[in-house]
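K.L.:
just to be clear, the model below is a prediction. Sequence and coordinates:
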Amino acid sequence: MARRTTTSYALLGLLALRSWTTYELAKQAQRSLNWFWPRAERKLYDEPKHLVEAGLATAHAESTGKRPRTVYAITRAGRRELAAWLDEPAAPRAGEFEAMVKVFFADAGDLDQLRATLERIEAEAGDRVRALADMAARPPLFAERVHLSALTLRLQLDQERTVLAWAGWARQQVDQWRSTTDPGEWDAQAVLDAIAE
C-alpha cells in the first residue's frame, strides 16, 4: 500500500459514507473534519483527483441544469485501503495555535497587545463552544454514525472549554502585571509548581 496523506484517508472516509460532488466533499470536510484536521479548501478540491488516479475512487460527470459537476465515489480498493490505514498507528497529535505563539513572545510587545490577544483567544473559544453546541443540537447527517460524532465532538468541546477557561484565567493574571517584561509581584513559580504536581 502506497503511503498517502491523512487528508487522502479522511476524504476516503467521507466517500465511504456516500458519493459527493467535489464541492459537497470539500464543504463536508470543512464542516466535520476541520475541527481536528484543518486543511486548505484548495487541497480538498484537488485530492479527489489523486484518489481517482490511484484507483481508490471513481469520478463521473453529471449536470444540474447547464452546470457540469463531478461526483466521486469510493471503490472496493479504496475501502480496502481505508480499512488497512485504520490498522496503522496514528501520528502523534499536533496542533497549531498562532495566538499562543504571540502569547509566548509577548515580551516583544506591550500589555495592551497581550490583553488583546487573550481577549481574541477567549472570544474565539466561546464562539467555538457555541458552534459545537449548535452542531450537537442539529439532527445528525449520518444517524448511523452518531456515536462516532459524539465521541469526537466531546473531545473538541472539552478542548475549547479548556482554552476558554485558560484565557479567562490568563487575563486575570496579566491584569496584575506591570508590563510584559515585569510581572511585578505575580508569582510565576507558584504556577509552575502547581503544574509540576
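P.N.:
Cool, the structure landed. What you are looking at is a predicted structure, and each value in this text was computed from that prediction instead of being measured.

K.L.:
from here on, contacts and neighbour counts on C-alpha atoms
P.N.:
Noted.

K.L.:
by contact count, what packs against the longest helix anywhere in the chain?
P.N.:
Longest helix in the chain, counting residues (DSSP state H): helix 146-174. Contacts defined by 3 or more C-alpha pairs under 8 Å, 6 or more residues apart in numbering; DSSP states H and E place helix 146-174 against helix 111-137.

K.L.:
okay, the angle between the helix it packs on and helix 146-174?
P.N.:
Calculated by axes from the mean of the first three to the mean of the last three C-alpha atoms, to 10 degrees, helix 111-137 forms an angle of 160 degrees with helix 146-174.

K.L.:
before we move on, the earlier item: buried residues, the longest helix of the chain. List them.
P.N.:
Leu153, Gln156, Leu157, Glu160, Arg161, Val163, Leu164, Ala167, Ala170, Arg171, Val174 (16 or more other C-alpha atoms under 10 Å).

K.L.:
against that first model, consider the following:
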Amino acid sequence: MALTTTSYAILSLLAVRPWTTYELKQQMDRSLRAMWPRAGSVLYDEPKKLVQHGLAVSRAEFTGRRRSTVYEITEAGRQTLREWLDVPGAGPVLEFEGLLKVAFADHGDLDQLRANIARIRVEAEIRMAAVADRMAEFEQTGGPYPDRLPVIALSARFLREQNELLLRWAQWAEQETAHWTGTTPQTGARVPPDAFSDSV
C-alpha cells in the first residue's frame, strides 16, 4: 500500500511523540482537522500501514485491563518524513458545501439563500472563537508543545486569516442579499457593485 498525505500526517505526529490510536485521533482533531480533515476510521488504519512499511513500531500497553496500542516512529520513519518534506506540497483544495449551495441558489428561493449564508456566518463565528481560544493558549502557555511553537504559529496564522476571510465574506453576502427580492435578475437579484473588483 502506497503512503498517502494522511500517512505522512500521522507520521508527522509520531515524530512529535508516541501516541495511542485514540490519542492520534484526538490530536488530528485538535491540530490537523482544519488543514487535513479525515474520517476517524481512516486514522485507525494509517498507523498500521506505517508499521507495515517499517516507519513505525507498535506495542501494547495496559491501563488495568484496558489494552491500548502505542505507535512510535522509527529512524526509517524520520528519514522518510524528511524526504517527504523536501517534495513540494499540493496547493489548497476547497470543499465547501455551503458555498456550493450559494453558487446554485438561483434554483431555489431567497429564504434558502439567506439561510445558507447565515449558516456560513455562524460557522465562521464559531471557528473564529475556537481559533481565538487556541491563539490565547499559545500566547499564554505555549500550548502542549512550546518547542514547536515557531512552526505552529505559521499555520495557525493562516487558519486565523482564513476564518476571518470567511466571516468577512458572509457578512458582505448578507448585506448584499438583504436588498434582494429574489435569486435571479428577473426576480430582484443584483450583481454587487464590488463583486468582481479587486479592491477590498
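P.N.:
Structure received. For clarity, every value in this text was computed on a predicted model and none was experimentally measured.

K.L.:
about what we covered before: for the longest helix of the first structure, give me the average deviation versus the second structure.
P.N.:
If you overlay the two and look at helix 146-174 of the first structure, the average distance to its match in the second structure is 0.7 Å (mean C-alpha distance after the TM-score superposition for the first structure).

K.L.:
for that helix, grab the matching residue range in the second structure.
P.N.:
With TM-score structural alignment applied, helix 146-174 of the first structure matches the range 149-177 in the second structure.

K.L.:
can you tell me the SS state at the spatially most central residue of the second structure?
P.N.:
Most central in the second structure under C-alpha atoms, centre = their mean is Ala34, positioned 1.3 Å from the mean C-alpha point. With DSSP: H, G, I helix; E, B strand; the rest coil as the basis, Ala34 of the second structure sits in coil.

K.L.:
wait, what's in contact with it?
P.N.:
Residues near Ala34 of the second structure by C-alpha atoms under 8 Å, 6 or more residues apart in numbering: Leu159.

K.L.:
against Trp84 of the second structure, how distant is it?
P.N.:
Distance, Ala34 of the second structure to Trp84 of the second structure, by C-alpha to C-alpha, to the nearest Å: 21 Å.

K.L.:
looking at this, Leu43 of the second structure is in a helix?
P.N.:
Yes: the assignment for Leu43 of the second structure by three-state DSSP puts it in a helix.

K.L.:
so it makes contact with Gln27?
P.N.:
No: using C-alpha atoms under 8 Å, Leu43 of the second structure makes no contact with Gln27, being 10.7 Å away.

K.L.:
give me the more crowded residue out of the two.
P.N.:
Higher neighbour count among Leu43 of the second structure and Gln27: Leu43, with 19 against 15, using other C-alpha atoms under 10 Å.

K.L.:
leaving out the residues flanking it, which one is nearest to that one?
P.N.:
For Leu43 of the second structure, ignoring the flanking residues on the chain, the nearest one in space by C-alpha to C-alpha, 6 or more residues apart in numbering is Lys25 at 6.4 Å.

K.L.:
and the one you found, which of the three is it?
P.N.:
helix.

K.L.:
repeat that for Glu95 of the second structure.
P.N.:
The three-state label given to Glu95 of the second structure by three-state DSSP is coil.

K.L.:
just give the number of residues close to it.
P.N.:
If you count neighbours by other C-alpha under 10 Å, Glu95 of the second structure ends up with 8.
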